[in-house]
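Student: pasting a predicted model and its sequence here:
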Amino acid sequence: MTPDRRPAHEHRHPVDLPDWMRGPAPTRRTPTRLLDDLVERQRGLNAARRAWWRWRDRTRWSDSHPHVVAVVSFVFAAVVGTAAVFGAYYLLALAMRGHY
């Protein structure tokens, strides 16, 4: 007999759960639950919610092509950084000439 299978005559020990676990209190009617019920009742809102969930759980292009995104983001950061440095030098040159 395998260790993961017990014979039919062996029983598990009874589990003694507290009362609050056996009979939990009903859920409270919070504003969030009321809004959730409203969205569930309205057909358009419910469809929009499900579309939002599908969009949120999609596989993003950056997840499927991480190397391409890394190279593109590096090039973008380098271009923006270079433009910022040259812009600062340009403003400094204008200030030194007195045109600023």
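Tutor: Nice, I can see it.

Student: contacts and neighbour counts: CA atoms only from here.
Tutor: Fine.

Student: please tell me how far the residue nearest the centre of the chain sits from Arg49.
Tutor: Geometric centre of the chain, nearest residue: Arg56, 7.5 Å, by C-alpha atoms, centre = their mean. Going from Arg56 to Arg49 by C-alpha to C-alpha, to the nearest Å gives 10 Å.

Student: and for Asp19?
Tutor: Going from Asp19 to Arg49 by C-alpha to C-alpha gives 37 Å.

Student: check Ser73 too.
Tutor: Using C-alpha to C-alpha, we find Ser73 at a distance of 32 Å from Arg49.

Student: can you check Val75 too?
Tutor: Taken as C-alpha to C-alpha, the span from Val75 to Arg49 is 37 Å.

Student: do me a favour and get the end-to-end distance for stretch 53-71?
Tutor: The straight-line separation of the ends of stretch 53-71 (C-alpha to C-alpha) is 30 Å.

Student: and here is the other one:
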Amino acid sequence: MSNPPSHEHRARVDLPEWMRDPEPPRRTPGRLLSELVDRTPVLRELRRAVWRWREHTRFSERHPVLSAVVSFVFVAAVATVLVAGAVYLFGRMREGTL
């Protein structure tokens, strides 16, 4: 086995034919829609705006302690209102006015 000249490229691994020369991508509805978005400037900008928006961090990730305190107070207030409402309804049921 002789070594090839240095100017010729020789693959390190013998890949199957389907990996060396793959078929072109199929024309699926998703790819057609993506190409339409890429061709239309307004849609392309909208897509990029959505990508930028998704990169932002949430308020709860930037301020975890404040979010935890506000969430606790909100849940406590809602639970208090629900329990008070249930006590009121049970009281009305015991009186027979409900």
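Tutor: Right, received. Where do you want to start? Because the structure is a prediction, the values reported are computed rather than measured.

Student: corresponding residue for Thr27 of structure 1 in structure 2?
Tutor: For Thr27 of structure 1, the equivalent position in structure 2 is taken to be Pro25, counting by TM-score structural alignment.

Student: tell me the secondary structure for its match?
Tutor: What DSSP: H, G, I helix; E, B strand; the rest coil gives for Pro25 of structure 2 is coil.

Student: burial check on it, number of neighbours?
Tutor: Counted with other C-alpha atoms under 10 Å, the neighbours of Pro25 of structure 2 add up to 7.

Student: stretch 67-76 of structure 1: average distance to aligned residues in structure 2?
Tutor: Comparison of stretch 67-76 of structure 1 with structure 2 after fitting gives an average deviation of 0.9 Å (mean C-alpha distance after the TM-score superposition for structure 1).

Student: when Asp19 and Arg49 of structure 1 are compared, which one has more neighbours?
Tutor: The neighbour comparison of Asp19 of structure 1 against Arg49 (other C-alpha under 10 Å) goes to Arg49, with 14 against 8.

Student: map that one across to structure 2 for me.
Tutor: With TM-score structural alignment defining the correspondence, Arg49 of structure 1 maps onto Arg47 in structure 2.

Student: could you show me where the helices are in structure 2, in order?
Tutor: Counting by DSSP state H, one finds helices in structure 2 at the ranges 17-20, 29-39, 41-55, 59-62, 64-95.

Student: so what would you say the end-to-end distance of stretch 16-32 of structure 2 is?
Tutor: Chord length of stretch 16-32 of structure 2, first to last residue, is 29 Å (C-alpha to C-alpha).

Student: how about it: buried residues?
Tutor: The neighbour-count criterion (16 or more other C-alpha atoms under 10 Å) identifies no buried residues in stretch 16-32 of structure 2.
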